[in-house]
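In: dropping a prediction and its sequence here:
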Amino acid sequence: NVGAKLVNTVAEKAQVLNNFFSSVFTDEDLSQMPNCVKPDIATVLDKIKVSETEVCEILKNLNPSKSPGPDGFHPRLLKE
């Protein structure tokens, strides 16, 4: 444990492990998270025009043997 004290019983060992994992895996306070998305991004994205033809062409040209992109979607999933 932290004090370098030797523990012998199952209960003491369990307590040492519990204390350790409780200190490592605690919930973070997410109430003060910074706003990472700038409000003007939504306005820019709303102005992008995408046609059904463009989407179909891109999907048609996907290589299903490639690995997933940054979005995590596998090309095979999108193509089939």
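Out: Perfect, thanks for sending it.
In: can we go C-alpha only for contacts and neighbour counts from here?
Out: OK.
In: quick one, longest helix in this structure?
Out: helix 10-24 (DSSP state H).
In: check which element follows that one along the chain.
Out: Remark: after helix 10-24, the chain's next helix or strand is helix 39-47, criterion DSSP states H and E.
In: by contact count, what packs against the helix or strand that comes right after that following helix?
Out: Later in the chain than helix 39-47, the nearest helix or strand by DSSP H and E is helix 52-60. Where contact means 3 or more CA pairs under 8 Å, 6 or more residues apart in numbering; DSSP states H and E, helix 52-60 is packed against helix 75-79.
In: got another, please set it beside the one above:
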Amino acid sequence: MFRHFFHTKRKIVIELNERYFDKNSFMHAVVQHLKNEGKQCEMIDVNTLLVDGKKYYLYETNVAATYCPPVQRAVLTEMN
């Protein structure tokens, strides 16, 4: 489902192997991935997740590649 997972101090980036065309499926896939990684995760609203007690804003990006389809990424940025 997911290619790899990395994070910095205030940002989590997840690359997806599958494409999600609606926000609800996208959010549920990200929540499930984070739970599989051992994190406590729940949806607050369509753009906000609570991960290990911290609020994150979730948005989607697409990274174009030369010889393959674009890669969909979930980017979670910590909110103050």
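Out: Alright, I've got the coordinates. Remember, predicted model here, so these are calculated numbers, not experimental data.
In: how close are the two chains, by TM-score?
Out: After superposition, the two chains reach a TM-score (TM-score structural alignment, normalised by the length of structure 1) of 0.27; 27 aligned residues with a CA RMSD of 2.6 Å.
In: about what we covered before: against which helices or strands is the longest helix of structure 1 packed?
Out: Right, helix 10-24 of structure 1 is packed against no helix or strand by 3+ CA pairs under 8 Å, 6+ apart.
In: what's the burial count for residue 4 of structure 2?
Out: Using other CA atoms under 10 Å, residue 4 of structure 2 is surrounded by 10 other residues.
In: residues contacting it?
Out: 14, 15, 16 (CA atoms under 8 Å, 6 or more residues apart in numbering).
In: state the distance from it to residue 45 of structure 2.
Out: With distances taken as CA to CA, to the nearest Å, residue 4 of structure 2 is found 25 Å from residue 45 of structure 2.
In: ditto for residue 13 of structure 2
Out: For residue 13 of structure 2 relative to residue 45 of structure 2 (CA to CA), the value is 19 Å.
In: ok, back up a step: mind checking which of the contacts of residue 4 of structure 2 are in strands?
Out: Of those, the ones assigned to strands by DSSP state E are 14, 15, 16.
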